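Asks: okay, structure incoming, though there's no sequence with it:
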């Protein structure tokens, strides 16, 4: 069998989600985490990361970009997304508190969710500490 690399842009949305999960899992492994995909969102999480220390675990929602949602507030959720081959994993509530005053989008106010398709320089600087 000859292995051929796939073109991410040609994958369907579910295949992209699984691809991103595998890429994020590989990065998290470098930090001592084993990941487990959840077939049904559990407490807002798509997957769980369990640390090798036997104590630390994280609930992670996988997104395609920097995102916030009021439904995740208070659930101790981390958001993970990949941009330009960089993997970001950030604590939702902590980062939301730092940017909420900048979100004036009517969609966020009415639907409770906000995301941006591309990171601004300001957001890159904010997320630098959460880049794996």
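Replies: Ah, there it is. Every value quoted in this text rests on a predicted model; they were computed, and no experiment measured them.
Asks: drop to CA atoms for contacts and neighbour counts, all remaining ones
Replies: Noted.
Asks: number of residues surrounding residue 39?
Replies: Number of residues near residue 39 (other C-alpha atoms under 10 Å) recorded here: 8.
Asks: name the helix or strand for it, please.
Replies: strand 33-42 (DSSP states H and E).
Asks: what residues does that strand touch?
Replies: 25, 28, 29, 45, 46, 47, 48, 49, 50, 51, 52 (C-alpha atoms under 8 Å, 6 or more residues apart in numbering).
Asks: I'd like the next helix or strand past it.
Replies: strand 45-51.
Asks: helices and strands around that next one, which ones?
Replies: strand 33-42, strand 57-62 (3 or more C-alpha pairs under 8 Å, 6 or more residues apart in numbering; DSSP states H and E).
Asks: the last one: which residues count as buried?
Replies: Of the residues in strand 57-62, 58, 59, 60, 61, 62 count as buried by neighbour count, 16 or more other C-alpha atoms under 10 Å.
Asks: now for the residues you listed, which pair is the farthest apart?
Replies: 58 and 62 (12.3 Å; C-alpha to C-alpha).
Asks: here's the one I want to compare it with:
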């Protein structure tokens, strides 16, 4: 067997990146008592289910490559998981949207949100990092 060599994430195609991110996130969640079950299709908006060993906590998780909000996830009990560097964030989509609307962080002039129902940030702004700090899953 050849020696193991680390891969370069940037060289992966989009499907490979999604698989890689799932494995990274599932490993991190395992440290917190979650078993992650990958779904073959987006069941009720979820890419995977995270089930806690307490037998009560069950999360429908949508895997993303960045911070996002999307109306298609509203009202479905979806959590969004994304990696930002070495940091993992797993946040309740609807609570985050409510926070954005309550604090007027999405202004009336946001065409992407108000007209298209979608908004993403390639790199989370400082206000988002502050809000998401309670949703950061430490290594």
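Replies: Structure's in. What do you need? Computed from a predicted model, the values in this text were never measured in an experiment.
Asks: contacting residues around the most centrally placed residue in structure 1?
Replies: The residue lying closest to the centre of structure 1 (C-alpha atoms, centre = their mean) is residue 80, at 1.3 Å. Taking C-alpha under 8 Å, 6+ apart, we find residue 80 of structure 1 in contact with 24, 60, 61, 62, 63, 87, 88, 89, 90.
Asks: the fifth one is in contact with residue 79, isn't it?
Replies: Think residue 63 of structure 1. Yes: using C-alpha atoms under 8 Å, residue 63 of structure 1 is in contact with residue 79, at 6.8 Å.
Asks: show me which of those two is the more surrounded one.
Replies: Neighbour tally, residue 63 of structure 1 and residue 79, criterion other C-alpha under 10 Å: the higher count belongs to residue 79, 24 against 17.
Asks: what strand or helix carries that one?
Replies: Here residue 79 of structure 1 sits within strand 77-83, counting by DSSP H and E.
Asks: ok, which stretches of structure 1 are helices?
Replies: 13-29, 92-99, 106-111, 121-127 (DSSP state H).
Asks: could those go into TSV alongside mean neighbour count?
Replies: Below are those laid out as TSV (neighbours: other C-alpha atoms under 10 Å):
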stretch	mean neighbour count
helix 13-29	16
helix 92-99	15
helix 106-111	12
helix 121-127	12
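Asks: I'd like the ones you listed as a markdown table, with distance to residue 74 of structure 1 appended.
Replies: Below are those laid out as a markdown table (distance: least, C-alpha to C-alpha, whole Å):
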| stretch | distance to residue 74 of structure 1 |
| --- | --- |
| helix 13-29 | 23 |
| helix 92-99 | 7 |
| helix 106-111 | 17 |
| helix 121-127 | 20 |
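Asks: quick one: closest of those helices to residue 5 of structure 1.
Replies: Here helix 13-29 is closest among those (C-alpha to C-alpha), at 12.1 Å.
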